[in-house]
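# Need coordinates for the following:
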Amino acid sequence: MTYQMTFKRYELKYMINRQQKENMLQSMEAYMKLDQYKRTTIRNIYFDTETYRLARHSLEKPTYKEKLRVRSYCPASEDTPVFVELKKKYKHVVYKRRLVCPEAEVMNCLCNGNPLPDHSQIGNELRYFWEYYKTLHPTVFLSYEREAYYALDGSDFRVTFDENILYREDDLSLGSDFYGTSILEQGQTLMEIKTSGGIPLWMSEALTRNHLYKISFSKYGTAYQQMKGGIQYA
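Model prediction:
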């Protein structure tokens, strides 16, 4: 299977309720379609330093920030292909670089401080990131259920709805069950617009009708705040 390894796009986030989600789905019906995976469960393991340097920096809303995670779209066994993702944000633009490797190989390397056996440009970037932060280790397991919609016009415009966003600090395995502490209130959904260009007029009108406004929100950052007793989002 061929995977997209690099991304450059804007990611706009909105916190919506059930009625607003229903309204948005109705507005999207003529322009977008649910992808072939329907509703999927995404599992992530985030890596950070002993002082949570990456999480704390992200919450400061800097011009530039970055994070490292391992992601799986199904319960992963040792041979399951998983994604090692280096995600950066600079001046509102998100850059994502990733590799695909077997779960056992990835976790063995990252948990033991060894470089991944990949000497591509992306592999070198991951290696530099690892060496720069020095004390990276698994800190949080974060999972959620996602519905992803793609544009019927063939553009890269996408909309995702994430629900049941859960985190935990133990049992950090991509093959584990789906459980943890919620970072959303009852009935909330995190909607994300992902695009390398502008927002279509019909979508702008739908956002206005539903009084939806972009927010700053980080799943990992919010989990960190809850772990340390902070607020959820701003």
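
# CA atoms for contacts and neighbours, from now on please.
Fine.

# quick check: longest helix of this structure.
In the chain, taking DSSP state H as the definition, the longest helix is helix 121-133.

# Which residue ranges of this protein form strands?
Using DSSP state E, the strands found in the chain span residues 6-16, 32-48, 64-72, 81-90, 93-102, 137-151, 158-168, 181-182, 189-195.

# Now tabulate the ones you listed in a markdown table and tack on distance to Leu207 and mean neighbour count.
Formatted as a markdown table, the strands of the chain follow (distance: least, C-alpha to C-alpha, whole Å; neighbours: other C-alpha atoms under 10 Å):
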| stretch | distance to Leu207 | mean neighbour count |
| --- | --- | --- |
| strand 6-16 | 9 | 18 |
| strand 32-48 | 15 | 18 |
| strand 64-72 | 27 | 20 |
| strand 81-90 | 24 | 20 |
| strand 93-102 | 21 | 18 |
| strand 137-151 | 16 | 21 |
| strand 158-168 | 12 | 21 |
| strand 181-182 | 26 | 16 |
| strand 189-195 | 11 | 20 |
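
# sorry, back to before: now do the longest helix of the chain against strand 64-72, angle only.
110 degrees (axes from the mean of the first three to the mean of the last three C-alpha atoms, to 10 degrees).

# Buried ones in helix 121-133, by neighbour count?
Ile122, Gly123, Leu126, Arg127, Phe129, Trp130 (16 or more other C-alpha atoms under 10 Å).

# Tell me if I'm right that the first one and Leu99 touch.
What it means is Ile122. Yes. Using C-alpha atoms under 8 Å, Ile122 is in contact with Leu99, at 7.2 Å.

# does Lys65 really touch His92, like I thought?
No. Lys65 lies out of contact with His92 (C-alpha under 8 Å); the separation is 10.2 Å.

# Which secondary structure elements does the longest helix of the chain sit against?
Applying 3 or more C-alpha pairs under 8 Å, 6 or more residues apart in numbering; DSSP states H and E, we find helix 121-133 packed against strand 93-102.

# Who are the packing partners of the strand it packs on?
Packed against strand 93-102 by the contact rule (3+ C-alpha pairs under 8 Å, 6+ apart) you find strand 6-16, strand 81-90, helix 121-133.

# this one as well, want them side by side:
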Amino acid sequence: MRKLAIEVFNRYEKKFLMDSKTYERVQHILSEYMELDEYNKVNNTYYTICNIYYDTQDNQLIRHSISKPKYKEKLRLRAYGVPSLDAKVYLEIKKKVNGLVNKRRTKLILKEAYEFAATGIKPEYKSYMNKQVLNEIEYLLKVYDLEPKLYLAYDRVAYFGINNRDLRITFDTNIRSRRTDLRLELGDHGERLLDDDIWLMEVKAEKSIPVWLSRMLSQNKLFKTSFSKYGTEYKKMVLSNIIKEDDYRCLTEYSMPQPAQHYPLEVRYSQ
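Okay, here's the model as predicted:
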């Protein structure tokens, strides 16, 4: 598959959220200018992307990311579908500098990827690996004390421009996540992040987008959003923990014995 062979990306990404009716209208328009990804063509359906995101114990990378800095980076382990321990996957660094996304990744056997991320020691070089990216990941693992923090999967439909192969548009739905069983081979189950009817569209281009695409976005009242899958899940988790703490405080406040009331002497003795 052509898209899986690319190991270095530099592009701008714009994101849009839409419901299923809008998704169907947009798909109809895209069919005039773009073609489905090879995998979508062959299987006549979506393909599933599964990720493990790495972060520090105190979630330093995602906390920095959602503060909207000019520069941010993340490390993730990615597979297309649910892999076996002997399957090839991608360990990748994703950086964003002033809106420009740079993604660098290398193929690894899943067992190799786990070991590399856990120890920071590069695996013995093999022909399917990207040596430069291995060095960059090794450096990142020295800078941060990273550990697996989140499993996140989604189903994707992707398009490439017919006359502009640098233009790519993807649609993700059924975004689900979990913070337990943080291994790719354990299945793609998880808790839904968005409602069933919602699609995330990402427009990915090295340069400006074509006029027809700008017109389509305007006609369908689609406005750019800063939506991040990992960031949204993290904020949802934090909010959930706050609510649980509030519930606990309320429970303890009303279930524990209340202190004795102290009335003025004249009130007590007048009973």
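
# Next, format the helices and strands packed on strand 93-102 of structure 1 as TSV and append distance to Arg39 of structure 1.
Shown next, in TSV, are these (distance: least, C-alpha to C-alpha, whole Å):
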stretch	distance to Arg39 of structure 1
strand 6-16	18
strand 81-90	19
helix 121-133	29
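
# Out of the ones you listed, which gets nearest to Ala206 of structure 1?
Ala206 of structure 1 lies closest, by C-alpha to C-alpha, to one member of those: strand 6-16, at 12.6 Å.

# got the contact list for that closest one?
Residues from elsewhere that reach strand 6-16 of structure 1, judged by C-alpha atoms under 8 Å, 6 or more residues apart in numbering: 92-98, 188-197, 212-217.

# That strand corresponds to what range in structure 2?
On structure 2, the counterpart of strand 6-16 of structure 1 by TM-score structural alignment is residues 8-18.

# how much does that stretch stray from structure 1?
Once fitted to structure 1, stretch 8-18 of structure 2 is off its aligned match by 0.4 Å on average (mean C-alpha distance after the TM-score superposition for structure 1).

# how far does that stretch sit from the chain's center?
Between the centre of stretch 8-18 of structure 2 and the centre of its chain there are 13 Å (C-alpha atoms, centre = their mean, to the nearest Å).

# now stretch 21-31 of structure 2
The answer for stretch 21-31 of structure 2 is 24 Å, by C-alpha atoms, centre = their mean.

# Can you list the buried residues in it?
For stretch 21-31 of structure 2, by 16+ other C-alpha under 10 Å, it's Thr22, Tyr23, Val26, Leu30.

# Just the closest of those residues to Phe171 of structure 2, please.
Using C-alpha to C-alpha, Tyr23 comes nearest to Phe171 of structure 2 of the buried residues of stretch 21-31 of structure 2, at 8.4 Å.

# need the contact list for the nearest residue to the closest one once chain neighbours are set aside.
In space, Tyr23 of structure 2 comes closest to Trp199 once its chain neighbours are excluded; the distance is 7.1 Å by C-alpha to C-alpha, 6 or more residues apart in numbering. Taking C-alpha under 8 Å, 6+ apart as the criterion, Trp199 of structure 2 is in contact with Leu17, Met18, Asp19, Ser20, Tyr23, Phe171, Asp172, Thr173.

# repeat that with 7 Å
Residues in contact with Trp199 of structure 2 (C-alpha atoms under 7 Å, 6 or more residues apart in numbering) are Leu17, Met18, Asp19, Ser20, Phe171, Asp172, Thr173.

# That one corresponds to which position in structure 1?
Under the alignment by TM-score structural alignment, Trp199 of structure 2 pairs with Thr189 in structure 1.

# what's the burial count for the counterpart of Asp188 of structure 2 in structure 1?
By TM-score structural alignment, Asp188 of structure 2 lines up with Phe178 in structure 1. By the measure other C-alpha atoms under 10 Å, the count of residues near Phe178 of structure 1 is 18.

# could the strands of structure 1 go into a markdown table alongside distance to Thr222 of structure 1?
Converted to a markdown table, the strands of structure 1 look like this (distance: least, C-alpha to C-alpha, whole Å):
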| stretch | distance to Thr222 of structure 1 |
| --- | --- |
| strand 6-16 | 13 |
| strand 32-48 | 13 |
| strand 64-72 | 14 |
| strand 81-90 | 17 |
| strand 93-102 | 18 |
| strand 137-151 | 11 |
| strand 158-168 | 10 |
| strand 181-182 | 10 |
| strand 189-195 | 13 |
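
# for the ones you listed, which one sits closest to Leu110 of structure 1?
Leu110 of structure 1 sits nearest to strand 137-151 of all the strands of structure 1, at 7.3 Å, using C-alpha to C-alpha.

# picking that back up, I'd like to know which of the contacts of Trp199 of structure 2 is nearest to Leu77 of structure 2.
Nearest to Leu77 of structure 2 among the contacts of Trp199 of structure 2 is Asp172, at 18.0 Å by C-alpha to C-alpha.

# shouldn't the closest one be in contact with Ala158?
No. Judged on C-alpha atoms under 7 Å, Asp172 of structure 2 makes no contact with Ala158 at a distance of 8.7 Å.

# Read off where stretch 148-156 of structure 2 ends up in structure 1.
Stretch 148-156 of structure 2 covers residues 138-146 of structure 1 once aligned (TM-score structural alignment).

# and if you look at stretch 208-222 of structure 2?
So stretch 208-222 of structure 2 is aligned with residues 198-212, judged by TM-score structural alignment.

# quick one: contacts for the residue mapped onto Ile45 of structure 1 from structure 2?
Aligned against structure 2 by TM-score structural alignment, Ile45 of structure 1 finds its counterpart in Ile52. Shown in contact with Ile52 of structure 2 (C-alpha under 7 Å, 6+ apart): Arg76, Leu77, Arg78, Pro148, Leu150, Tyr151, Leu152, Leu182.

# Kind regards, and thank you for your time.
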